[in-house]
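pasting the sequence and the predicted coordinates here, then a few questions.
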Amino acid sequence: MNKTVLPNISSLEKKIFNDPHLQKKFLEDGFLVLDDTIDEEGLAYLTSFFVQNKDKYGRKTYISTIELRDIEHRAKANELFKYVTKPVADKYLYNYKQFYGGYGVKLTTAEDSILGTHIDTTMVPYEGNRTGITMWIPLIDVDESNGCVHVVRGSHKYHRLPRAQRCSFPYEAFVDVIEKHYMEPVPVRRGQIFIMDQSLIHRSGPNNSEYVRVAAMGMFKPEEEKLVYYNRVSEDTEEDLDVYEVEDDFYLRHTLSTTPKEGVKTHLYKNDRKPYIWFDKKEIQA
């Protein structure tokens, strides 16, 4: 991959991890798989809570807690994730705060359970000093057979532009090229900790196993940053986004893709920049 970086990613030089070796690797790749795992007691808590509430997750082939309308359940899932992962977060992350915790659930429906290539919705402002991160912890071993995460290594450097829910993938015309030449699977053991920059290009494949693939997942922001919510001004355009500054617990109750009833609308963002083409032109023509 072309190692040239865009001028708006100077924020990536700021401290994210306590360990300088992890910091260097994360800045280069946009993700890490830690050697550490969540202890058995914590995994038992996460598994038990999901089993008790599994009926809430049976409506779609892939669903996450943040999509559910049950606000009480979302709050409880968040607190449990915080309780289980706080020792890990304190050990590895430099002054980061969790603002969401829950589950990502992939049913045993083969091809229908694919989560397509995308970049996550922007919740931590890109123009800030540091980046938003996601922590992902599978409750079973995951690999290509049951829908592990696939990533484009280093892609967090190339499209650090605000994104609202339901914005199309900026490289939609080149998905085949990206998936063929740049995507790589990231197998993760049960309880192992996968961390990624929220602007990393990623996907997950089908769950071809006989078991539901459940992962606990949480989102973290730098303590000094305010969260943001980007809302499309019109269904006819993705370029104009209303920008809201929201409280730290906003994503525990808000329904995604809807105009917020809380928060402060600070300005209108107009996206007038074309996606940066970082891959080899020969691959596009092939």
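Everything's here; your move.

C-alpha from now on. contacts and neighbour counts both.
Will do.

can you pull out the strands in the stretch 1-150 of the chain?
Remark: strands assigned in the stretch 1-150 of the chain by DSSP state E, counting those that start in this stretch are 31-37, 62-64, 96-106, 115-118, 133-138, 149-152.

need these in CSV with mean neighbour count, can you?
Formatted as CSV, the strands of the stretch 1-150 of the chain follow (neighbours: other Cα atoms under 10 Å):
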stretch, mean neighbour count
strand 31-37, 16
strand 62-64, 20
strand 96-106, 24
strand 115-118, 18
strand 133-138, 24
strand 149-152, 22
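
for V88, which of those strands is the nearest?
strand 31-37 (8.3 Å; Cα to Cα).

what is the closest one packed up against?
helix 20-29, strand 192-197 (3 or more Cα pairs under 8 Å, 6 or more residues apart in numbering; DSSP states H and E).

how about these in TSV, adding mean neighbour count and distance to K97?
Output for the helices and strands packed on strand 31-37, formatted as TSV (neighbours: other Cα atoms under 10 Å; distance: least, Cα to Cα, whole Å):
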stretch	mean neighbour count	distance to K97
helix 20-29	16	17
strand 192-197	22	14
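
between the ones you listed, which gets nearest to E41?
Using Cα to Cα, the helices and strands packed on strand 31-37 put strand 192-197 closest to E41, at 13.9 Å.

chain center to that closest one: distance?
On the basis of Cα atoms, centre = their mean, to the nearest Å, strand 192-197 sits 10 Å off its chain's mean C-alpha point.

relative to helix 20-29, how tilted is that strand?
Strand 192-197 runs at 60 degrees relative to helix 20-29, counting by axes from the mean of the first three to the mean of the last three Cα atoms, to 10 degrees.

residues in contact with the helix or strand following strand 192-197?
Using DSSP states H and E, the helix or strand that directly follows strand 192-197 along the chain is strand 202-204. Here strand 202-204 makes contact (Cα atoms under 8 Å, 6 or more residues apart in numbering) with 114-119, 147-152, 183.

try it against this one:
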Amino acid sequence: MRQLFDNSTLQNSFLSTGYVQVPILSAREVSYLLTEIGKLCPDDNFNPPSGKKYRTSYHCSFLDKNLDYKRQAFSLIKEVFNPYLKRYMPDFEIVNANFFVKPPHSGAMAIHQNWTALELEDTTVTLWCPLQDVDAHNGGIHVVPGSHKIIPHIESVMCPPYFKDFQKALMEKYLQPIPMRAGEGLIFDDGLIHWTPVNNSEVARIAVQIFCVPSESTPFLYLFNQDDPEYFEKIEVDEEFFLSQSITEYDCPSAPLEKSGLCREQEPLYF
């Protein structure tokens, strides 16, 4: 088993539950990030249109169409978080980093696991850090502890999850909210079942999500095609892929993603 953390207590806790909660940013760093986010200009103004024809009701940097914004966001997040990642997990590297913004009374996200990016016997992790206090009310993260160990499988773009028929039970019995303070970090196995509900507060819920892999590894993306579901296409990905490509270019033919609309005509979303 790979030694993920320098700290043996964190290592053992991570292997058991699939996640650890750790201090990351100071109040000053949180304030700095919020100020810098306000200077960025994604196409959706951090406030995507709502409605059934749109793919999401939350902002994710990777899904935005403004490539300059995506590069600026990645550079900002990496500048701030890379020293902390190296403190906890010195042998891991940042491959992708996003701002996830849930507008007030919006931002529903499906229960999911993150995409498989290495061979099944290896581990990739996500670092999730809210920039304000979060709980179940305002779109805080929920997890199923230990679910990273249930069944080894491939989680892929547009591929139905193995738990699609019992998601209601997951919500009612197994998904546990993790209240977090602004600047705290949750480092979790990408195989962990997790979910963030609607932000029911009056202000935007802003979080940073960072995808990390072992330094010596080459990550890849499995592409699922509903017309031929017994096979996956496997393509190598890197930092540049997430900055320059649109996931809509890799949709399976039978289930294309909706194109995101511009929303410059909407009122700006104040943080």
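Arrived safely. Here the structure is a predicted model, which is why all the values come from computation and not from measurement.

related to what we said a few turns ago, make a markdown table out of the helices and strands packed on strand 31-37 of the first structure and add distance to T37 of the first structure.
Shown next, in a markdown table, are these (distance: least, Cα to Cα, whole Å):
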| stretch | distance to T37 of the first structure |
| --- | --- |
| helix 20-29 | 16 |
| strand 192-197 | 4 |
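
OK, contacts around K234 of the second structure?
220-223.

against the second structure, where does the longest helix along the first structure fall?
Ranked by residue count under DSSP state H, the longest helix found in the first structure is helix 71-92. The counterpart of helix 71-92 of the first structure in the second structure, using TM-score structural alignment, spans residues 67-88.

thinking again about what came up before, closest to F17 of the first structure out of the strands of the stretch 1-150 of the first structure?
That would be strand 96-106 among the strands of the stretch 1-150 of the first structure, by Cα to Cα, at 9.3 Å.

got the contact list for that closest one?
Residues from elsewhere that reach strand 96-106 of the first structure (Cα under 8 Å, 6+ apart): 16, 57, 61-66, 74, 77-82, 89, 113, 147, 207, 212-223, 248-249, 251-252.

buried subset of those, written for ChimeraX?
In ChimeraX, this line selects whichever of the contacts of strand 96-106 of the first structure come out buried by 16 or more other Cα atoms under 10 Å:
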select :16,57,61,62,63,64,65,66,74,77,78,80,81,82,89,113,147,207,212,213,214,215,216,217,218,219,220,221,222,248,251,252
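
which residue lines up with V213 of the second structure in the first structure?
Match for V213 of the second structure (TM-score structural alignment): K221.

make that P160 of the second structure, sorry
Match for P160 of the second structure (TM-score structural alignment): S168.

so N7 of the second structure sits against V22, correct?
No: taking Cα atoms under 8 Å as the definition, N7 of the second structure is not a contact partner of V22, at 11.6 Å.

re earlier: which secondary structure elements does the longest helix of the first structure contact?
helix 40-52, strand 96-106, strand 213-222.

go again using 7 Å as the cut-off
strand 96-106 (3 or more Cα pairs under 7 Å, 6 or more residues apart in numbering; DSSP states H and E).

distance from the strand it packs on to the second structure after superposition?
Between strand 96-106 of the first structure and the aligned residues of the second structure, the post-superposition mean distance stands at 0.8 Å (mean Cα distance after the TM-score superposition for the first structure).

quick revisit: in CSV, list the contacts of strand 202-204 of the first structure along with distance to V175 of the first structure.
Putting those into CSV (distance: Cα to Cα, whole Å) gives the following:
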residue, distance to V175 of the first structure
I114, 14
L115, 13
G116, 10
T117, 7
H118, 9
I119, 12
G147, 18
C148, 18
V149, 16
H150, 13
V151, 13
V152, 11
M183, 10
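
most widely separated two among those?
I119 and G147 (17.3 Å).

burial count for T237 of the first structure?
10 (other Cα atoms under 10 Å).

from K281 of the first structure, how far off is the counterpart of A169 of the second structure in the first structure?
Aligned counterpart of A169 of the second structure in the first structure: V177 (TM-score structural alignment). As judged by Cα to Cα, to the nearest Å, V177 of the first structure and K281 of the first structure stand 10 Å apart.

what of N231 of the first structure?
For N231 of the first structure, the distance to K281 of the first structure - Cα to Cα - is 33 Å.

higher neighbour count, the two?
N231 (25 against 9).

residue in the second structure paired with that one?
In the second structure, N231 of the first structure lands on L223 (TM-score structural alignment).

so what's its match up against?
L223 of the second structure makes contact with 156-157, 232-234, according to Cα atoms under 7 Å, 6 or more residues apart in numbering.

next, count neighbours for the spatially closest residue to A164 of the first structure that is not a sequence neighbour.
Sequence neighbours aside, Y230 is the residue nearest to A164 of the first structure in space, at 4.9 Å (criterion: Cα to Cα, 6 or more residues apart in numbering). A total of 26 residues lie near Y230 of the first structure under the criterion other Cα under 10 Å.

same check, this time on P161 of the second structure
Residues lying near P161 of the second structure (other Cα under 10 Å) number 15.

ok, now K91 of the first structure?
K91 of the first structure: 12 neighbours (other Cα under 10 Å).

please apply the same query to E210 of the first structure.
E210 of the first structure, neighbours per other Cα under 10 Å, totals 11.

the second structure: which residue goes with that one?
Counting by TM-score structural alignment, E210 of the first structure lines up with E202 in the second structure.

likewise for Y251 of the first structure?
Under TM-score structural alignment, Y251 of the first structure pairs with F242 in the second structure.

repeat for T121 of the first structure
Per TM-score structural alignment, T121 of the first structure is aligned with W115.

quick one: contacts for its match?
Per Cα under 7 Å, 6+ apart, neighbours of W115 of the second structure: 155-157.

who wins for neighbours among those residues?
Of all the contacts of W115 of the second structure, E155 has the most neighbours under the rule other Cα under 10 Å, reaching 22 neighbours.

for that one, give me its contacts.
If you count contacts by Cα under 7 Å, 6+ apart, then E155 of the second structure has 113-116, 161 around it.

before we move on, the earlier item: with the first structure superposed, average distance for the match of helix 71-92 of the first structure?
Relative to the first structure, stretch 67-88 of the second structure is 1.2 Å off (mean Cα distance after the TM-score superposition for the first structure).

nearest residue to the middle of the second structure?
Centrality entry for the second structure: nearest residue to the mean C-alpha point is Q209, 4.6 Å, by Cα atoms, centre = their mean.

W128 is in contact with that one, correct?
Yes: at 4.6 Å, Q209 of the second structure counts as touching W128 under the criterion of Cα atoms under 7 Å.
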